[in-house]
Every structure is written in C-alpha cells, then in structure tokens.
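Peer 1: Could you work out the structure for the sequence below:
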Amino acid sequence: MLEPWNSATLLPPPVNMFLCVTKFDVSALKHVFNNITKVLSKQSPLHKESAICSRFLYKYDQKFRNDIGYRNFRKVNTALKKYLALNLLKEVENFLLALPSESDEDLYLPTRQMLEFVLLRIITFSKIMLRVCVCSKQAAVFYLNRIKRGESHWMSLLPYALLSRLWSMSMVLLQHTTTWYTNLYPYLNKLQAKGMNFLPDNYNLPEDLEQWLDLKNVDEFGRFDWAQKKFIDVDHTLIDGDDNDLFDNILGYVNQNNEDEAESDQQEDIKPLPLLEKSQENPLPVPTVAKIDHGVVLSRESFKTLLNSNKNIRNDYKRPPPAPSVKVNEHSPERITNSDSLKKFIETEERFRNESDSKSLTSHMSLMQWHALKNALLKLCDKVTNRKIDKKFHKIWKQKCLDYM
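Peer 2: Here you go, the predicted structure:
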C-alpha cells in the first residue's frame, strides 16, 4: 500500500467547520498561509525551465537515448511533471478561504482533517523537490564530464546550465517547505476533528519534516560509488602537521632515508681479500722444436671433393636459426577470431576493470568511454552471420580505445 503522501488518488476531506470556544490566533495562521501563497504564486521561472527541459528532451531523444546522463535528465522532467500536476497552491487557497475574518464574533474554523490534507500535500511537494535536486545533480555529473573531455561540449553546456538552475530552485523551495511544515504542525492539536478520518489507522504525520527528509545529508545524495577505484599507498609521514610544513616534511623524509642508507652501509662487514702466497719461481719449460710436417700428396680429384665438402659446411653455418614462436597473452585483442572469443574478452576486461587489475587494457579510459566501447563490441557479437569479425573488432578497438591514449 502506498503512503498517503505518495498517493495521487487520495481524495480531500469534505469542507467542514466547528465553533472554536478557546482563544485562537487566526492572524498568525493566516500569515503562514499568505506566505505560502506568495511563494507559490511566483514560480514562473521554474515553469519556464520546465518547458525548456521538455523541449530539449524531445529534440535530442534519438541521439542521447542511451546516455546515462540523459536518462537522469528524463527523471528530472518526470518529477517536474508531477510538480505541475500537484497544484499545491489551490489546496492552500481553499483552506485560506475557510478561515474566518477578524471581525467575526463567532470563530468557525476548519477541521483537523483539512489541515492534515494540506500538510500531506506539503510533504508531497517536498519529496518532489528533493527528487529534482538529487536527479539533477546525478545528471549534471555526466554532462560536466563531457564538457571536461570536450565530447559534444556544445551540446552539453545547455543541459548542464539548465540542471544547475533547476537544482538551485528546488533547493530553495525545499527549504521553504520545511519552514511551512514547522509553522503549521502545532495547529493540529488546536483544531478539532469532525467526521471520519481520511488517513489510514496507525498513521501519524512526521513532527519534523527536515529530519524526516534527512536534509542534513542532502549533499551526500546523488553521489556515485564507482566500481573502478585506485588505491594509492601514501606515506603518512609526509602529511603530518600543517600544510605550511609540507616542504620541511619532504626534506626531513629525504634526509632520514639518506641517513638510514649510510648507517646500513657502515654496518656491513667488509671482508679483506685473501693475500696470495708467493709461489716458488720455477723456470719456464723451453718448447722443443717439432719436426716439420710436409703433408701428403693429393690428387686433383680428391682435392676438389674436400673443397666441396668444406663449402657445404660453411653454408650450413650461414643459415639463420628458426624464429622463435611469438607467445600471445591469454587476454589480448590478437585472440579475437569469432563471437565467442569476443564475448570472453569483454567479460574478462570487465572483471579486470572492477578489480583494478594491471592486466586491464582499458584502464586509461573513463567509465563512459568503456561503456561506449563495450556497447559497440556487444552489437558486433549479436549478429548471427558476422564475417571478418576480427577486422571489424580491430577497427572499433583502434577508434574507441587506442586513440584515447
């Protein structure tokens, strides 16, 4: 079952009045409702931004329909449509018309159920503004990343500026709603309930809307936990102390390392070289002159045979050795030959990226660039009869991976 504030089919309670006998400050209650009416009646800038948002989405739906930032942008537009369909100003004006004037002798006040319905609509309004705030921040992260990379920056500046304006307006209205709710909630105990309760049993309105929405941590909403993280080991001796002492810490760190190396060199035992014992000088033997070998007489036929055999031996030595076989890594683009090997390559690369492994071939690419490469390769796998898949793969790999280095 949906919460009452999240139900669009919740009917308002009937207009009913009761005679107030106790003292009641009608002027203070009117002042709060007049303030709400004044703020909500001046939201034409938000309506203009909503119209620009819907036109932008209609124009670039075919081009950016698969972009993650564009999908978050559509969530912002959906939340703005719900804001326009809520019409909180009408409910506030209806309650304000039911309040008596100061000149009336008898105070006939609206019932408690009518004020509860207004508070429920304020909660719905605050939830919608919080949704706009969170989704606009999530979408702006991707468009800002495109602007930094220079990828379709002229098309990303307009949505980024639009999302920034929507975020600021929603934050202001969110702060207004918490103030309105805080001022109206104490009047629940002063108004009487007449007729049947339109709220479910055992359902109570929150006492503090700011705490219920957790607005203290609103800056943490919309942040992403990236799967690919880089862990860097930092020597904490360099960051101890103030920022002004960073230069001294670096010099001290270098000097300490030099002193440690010098001490380790001094502690090493230097072993002396063994002295060579003087050997008795023996007279060198005088070689005896051997007899001169004049050889054997050979015929011309035997000499030619010997010469040809020597030439064959030399030719065998001149032949180059066989080239060693090149070993291809298991995770390499060179192994892509068919759709199965391509799917295995994509799964392995996805696992290496999530684990921040050094074997990852796309570690230099951002998350959006990797998704673009992955989608292009998956489309290549989906084709049943795909000829020359290796050539098409290397073409996509060069355009979407190697060119980003």
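
Peer 1: going forward, measure contacts and count neighbours with C-alpha atoms only.
Peer 2: OK.

Peer 1: Who are the packing partners of the strand or helix carrying V39?
Peer 2: Take DSSP states H and E as the rule and V39 turns out to sit in helix 26-40. Of the remaining helices and strands, those touching helix 26-40 by 3 or more Cα pairs under 8 Å, 6 or more residues apart in numbering; DSSP states H and E are helix 88-98, helix 153-184.

Peer 1: Show me what counts as buried in that helix.
Peer 2: 30, 32-33, 36-37, 40 (16 or more other Cα atoms under 10 Å).

Peer 1: Would you mind giving those residues as JSON lines with distance to D260 added?
Peer 2: Listed next are those as JSON lines, based on distance: Cα to Cα, whole Å:
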{"residue": "K30", "distance to D260": "78"}
{"residue": "V32", "distance to D260": "73"}
{"residue": "F33", "distance to D260": "75"}
{"residue": "I36", "distance to D260": "71"}
{"residue": "T37", "distance to D260": "74"}
{"residue": "L40", "distance to D260": "71"}
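
Peer 1: any idea which of these is the one closest to Q62?
Peer 2: Closest to Q62 out of the buried residues of helix 26-40 is L40 (34.9 Å), distances taken as Cα to Cα.

Peer 1: now that closest one, nearest residue through space, not along the chain?
Peer 2: Leaving aside its sequence neighbours, L40 sits nearest to L89 (Cα to Cα, 6 or more residues apart in numbering; 6.2 Å).

Peer 1: Could you do K82 as well?
Peer 2: Closest to K82 by Cα to Cα, 6+ apart is I128, at 7.4 Å.

Peer 1: One more: D208?
Peer 2: Leaving out its chain neighbours, the residue that sits closest to D208 by Cα to Cα, 6+ apart is T182, at 6.8 Å.

Peer 1: Please compute how far the longest helix anywhere in the chain lies from its chain's middle.
Peer 2: Ranked by residue count under DSSP state H, the longest helix found in the chain is helix 112-149. Its chain's C-alpha centre and that of helix 112-149 lie 20 Å apart, by Cα atoms, centre = their mean, to the nearest Å.

Peer 1: I have a second one here; can you model it like the first so I can compare?
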Amino acid sequence: MLDIWNDCNLLPPPICTTLHTDKIDVKKLKHIFHNIINILSRQSPLHKESALLSRFLYKFDKKFRNDIGYRNFKKVNTALRKYLSMNLLKDVESFSSVLPSSGEELYLPTRQMLQYILIRIITFSKIMFRTCVCSKQSAIFYMDRLKRGESHWMSLMPYSLLSRIWSTSLVLLEHSTSWYTDLYKYQDKLVLKGLDLLPSGYELPNDFQTWLDLDNIDSYGKFNWSIEKQKFDPGILENDESDNILDYVKQINEEYAENDDLPEPDKVISEETQLAIIEELPVIDKGETISRDYFKKFFKTESVPDKNSHTSARVTNKSSLQQFLKNEESLRNDGDDQSLTKHLSFMQWQVLKSSLEKLNESLANNRKIERKFQKIWQEKCLDYI
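Peer 2: So this is what the prediction gives:
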C-alpha cells in the first residue's frame, strides 16, 4: 500500500467551514499562507531551468545514454516534472480563500482541509529532497569529466545547470519544513467534520525535519566507492579459551618438555661447534659497492635528451616548439621521470598537444608564439599540479 503522501490519486476534501468560539490566531495563520503563496508564485527561474534541463536530455541522449551521471540527470528531470504537475500553489490558494477576514465571524476550514495541505507539503518536500540528492550525484560525474578533460564543454553546461537546480531545490526544501511545522500546530485547533481524510491509525509526523532526515541530506548524495573492511576485535581471542595465544604457547612448551630428542633451551653450544657450522654454510657473494653516478652510466643513451635542455623556457619559435613536442612525446611514451607532463592524464595531454600543434601551424611571429605558449602551458599543464 502506498503512503498517503505518495498517492497521486488523492482527492481533496470538500470545502466546508465551521463556527469557532475558541480564540485562534487567524492573523498568524493567514500570514503563513501568504508567505507560502508569495514564495511559490516566484518560482519562474526554476521552471526555466526545468525547461532547459529537458533540452539537454534531448541533446545528450545519444552521447551519454550509458553514463551513470546522465541517468541521475534524467531522475532530476522526472522529479521536476512531478513538481510541476502537483500544483501546490492552487491548493494553498484554495485554502487561503476560505479564511475569514478581520471583523467577520470565525468560520474556519475543517481539519480535513488542513490535513490535505499538510500532505501536499510532505509530497512537495519529498520531491525537493529527491531533486537535491539526484542533482548532487549527477554533478559528481560531470565534475569528474571536467577534471579529466573529457568532453569538457558538454559537461560544464549540465554541471552549472545542476548546481543552480540543487541550490534552488534546497532552499525550497528548507521553506517547506518551516511551513509544515507552523501549520501542524493548528491541526488540533480545527474541528473535524465529516469523513476522515487519513486512514485509520495513520498519523502525520510530529517532528517533520527528523522524519525527513534533513540533517543528513549531504550523506545521501555520496557514493560508497570502496567496500568497508572487516574490523578485527582483539578481545575475541582473549574470551575464547581454545584460541587463547597464551594457552597455545603453554601447550607447545609442554610438548617440548615431554620430548627427550629435542635440545634443552638452556644448553650452550661450544665455540668449536659454532665455527664448524659457519664453515659448512655456503659463501654468499655480496658484490662490490659502486657509486650512484657510476650506476646511472649504464642506462644513459644518447637518444634521450638532457634534463637541462628539455624545459618549457627554451620554446621561443616554431622549430623549438616542434622539437619540444617531439621530446615530450618520446619521454611520455618511455615513462621517463624527465617528462614535464607526467602528472597529466592521457586526455589532458591530448588537449595540451592539440593546442600547441595549432599554435605551431599559425602564422604568428616568434614573440607571439613564445607568449601564447607560456599562457597555454600555464593553463593546461601547470595549473593541474
């Protein structure tokens, strides 16, 4: 059975009012509903972001259809479509229109009408909660693509869109919790008239923020990338007499004492016996010690460029730029520590290499080449360190 807040076929109760003789702060109740209407009627930016998100789904469906981040991206779109279809503003305006004005008799709505508004606020909060979690999970994958330099233009735009949707939905989620807390106090003050709206035995949550687990919303958007290691309890061996290490050592000592063939622990071996044992051992050739510089001469080849000559500061013209790219490519392929771009991934190196090759094919003079090379080198290599 679905929860009542998750039932899309839930019909509103009939509009009915009853006369109240008790004192109820109607002015504060009207102020709460005026605040709700004022906030919900100004969500046109969120509606525009929702429309923009649906365009991204149409554009990226072929390229990212098997990506996990894109799947969470689609979940955000589904949650926003449910938000647009529920139309909480219409229900709040319908309830607010029945509230009496100042100077009139206290004909207030029934308790069923307020319970229906509370249920709709719970549904609204759940949708915003779902939007926050899915948008954060999707943004993690797009940010990872940006760091790796993979499809960065097609990842930067949805990442910024998800960030705006996440911030807006989080603000609306906090507003909805305050709305529910303020309206829940009036539930017992209104009169129950007619059939019950809630099922038998069902009660609305008293502490809505704890029921929604809003304090731990940041932990819902995280992924468990690694399996938790099993913790070892050292007290297990101490409590178990059969596996106690002290009893095990005691048992071994008793077995040694019963066996007469084993040597006594206090028995001292003579020096002649020790020399005879040492002579029988094989001779180990430990080699000859050499210096580190002499050891490096074995691996030096003339084809590998000198470390001092391979530097970005020597690029001043097209010929030096072409030679620099050639040396860096060979050093990266050999896995040499002299490579200046060894900290870059394969995709990041390809982005840097393509930019430098375009610079080499341009018609700029040597001075512009040197200046543009230092700018590209700083943005696409040094900034990643």
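
Peer 1: that older thread, could I get the helices and strands packed on helix 26-40 of the first structure as CSV with mean neighbour count and distance to A139 of the first structure?
Peer 2: Shown next, in CSV, are those (neighbours: other Cα atoms under 10 Å; distance: least, Cα to Cα, whole Å):
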stretch, mean neighbour count, distance to A139 of the first structure
helix 88-98, 16, 27
helix 153-184, 17, 8
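
Peer 1: correct me, but the residue nearest to L40 of the first structure touches N35?
Peer 2: No - L89 of the first structure is beyond contact range of N35, at 11.2 Å (criterion: Cα atoms under 8 Å).

Peer 1: Spatially central, which residue of the second structure would that be?
Peer 2: Nearest residue to the geometric centre of the second structure (Cα atoms, centre = their mean): K222, 4.2 Å.

Peer 1: My reading is that that one lies in a helix. Confirm?
Peer 2: No - assigned with DSSP: H, G, I helix; E, B strand; the rest coil, K222 of the second structure falls outside any helix and is coil.

Peer 1: Which parts of the stretch 251-385 of the second structure are strands?
Peer 2: Under the criterion DSSP state E, counting those that start in this stretch, the stretch 251-385 of the second structure contains no strands.

Peer 1: Tell me where it has helices.
Peer 2: 271-280, 292-296, 318-334, 346-361, 366-380 (DSSP state H, counting those that start in this stretch).

Peer 1: Out of the ones you listed, which gets nearest to L204 of the second structure?
Peer 2: Per Cα to Cα, nearest to L204 of the second structure of those: helix 346-361, 53.2 Å.

Peer 1: Can you mark which positions in that closest one are buried?
Peer 2: 348-349, 352-353, 356, 359-360.

Peer 1: export those to CSV and tack on distance to I369 of the second structure?
Peer 2: Shown next, in CSV, are those (distance: Cα to Cα, whole Å):
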residue, distance to I369 of the second structure
Q348, 21
W349, 19
L352, 15
K353, 15
L356, 10
L359, 7
N360, 8
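
Peer 1: with these in mind, which one is nearest to D334 of the second structure?
Peer 2: Of those, the one sitting nearest to D334 of the second structure (Cα to Cα) turns out to be W349, at 14.9 Å.

Peer 1: And the closest one, what's its match in the first structure?
Peer 2: Matched to the first structure by TM-score structural alignment, W349 of the second structure sits unpaired.

Peer 1: Can you give me the separation between W349 of the second structure and E370 of the second structure?
Peer 2: Here W349 of the second structure is placed at a distance of 19 Å from E370 of the second structure (Cα to Cα, to the nearest Å).

Peer 1: Next: R130 of the second structure.
Peer 2: Counting by Cα to Cα, the gap from R130 of the second structure to E370 of the second structure is 51 Å.

Peer 1: One more: F95 of the second structure?
Peer 2: For F95 of the second structure, the distance to E370 of the second structure equals 70 Å [Cα to Cα].

Peer 1: what's the answer for I140 of the second structure, then?
Peer 2: Distance, I140 of the second structure to E370 of the second structure, by Cα to Cα: 37 Å.

Peer 1: same question, C132 of the second structure
Peer 2: 47 Å.

Peer 1: now swap in I278 of the second structure and tell me
Peer 2: Counting by Cα to Cα, the gap from I278 of the second structure to E370 of the second structure is 69 Å.

Peer 1: can you pull the contacts of W179 of the second structure?
Peer 2: W179 of the second structure makes contacts with 32, 36, 121, as judged by Cα atoms under 8 Å, 6 or more residues apart in numbering.

Peer 1: run the last query once more with 6 Å
Peer 2: Contacts for W179 of the second structure (Cα atoms under 6 Å, 6 or more residues apart in numbering) come out as none.

Peer 1: what do we get in the first structure for it?
Peer 2: Aligned by TM-score structural alignment, W179 of the second structure pairs with W180 of the first structure.

Peer 1: give me the stretch of the second structure that the helix or strand harbouring T305 of the first structure matches.
Peer 2: In this structure, T305 of the first structure sits in helix 300-318 according to DSSP H and E. Alignment note (TM-score structural alignment): helix 300-318 of the first structure is unmatched in the second structure.

Peer 1: ok, then the element right after that helix?
Peer 2: Following helix 300-318 of the first structure in sequence, per DSSP H and E, is helix 339-354.
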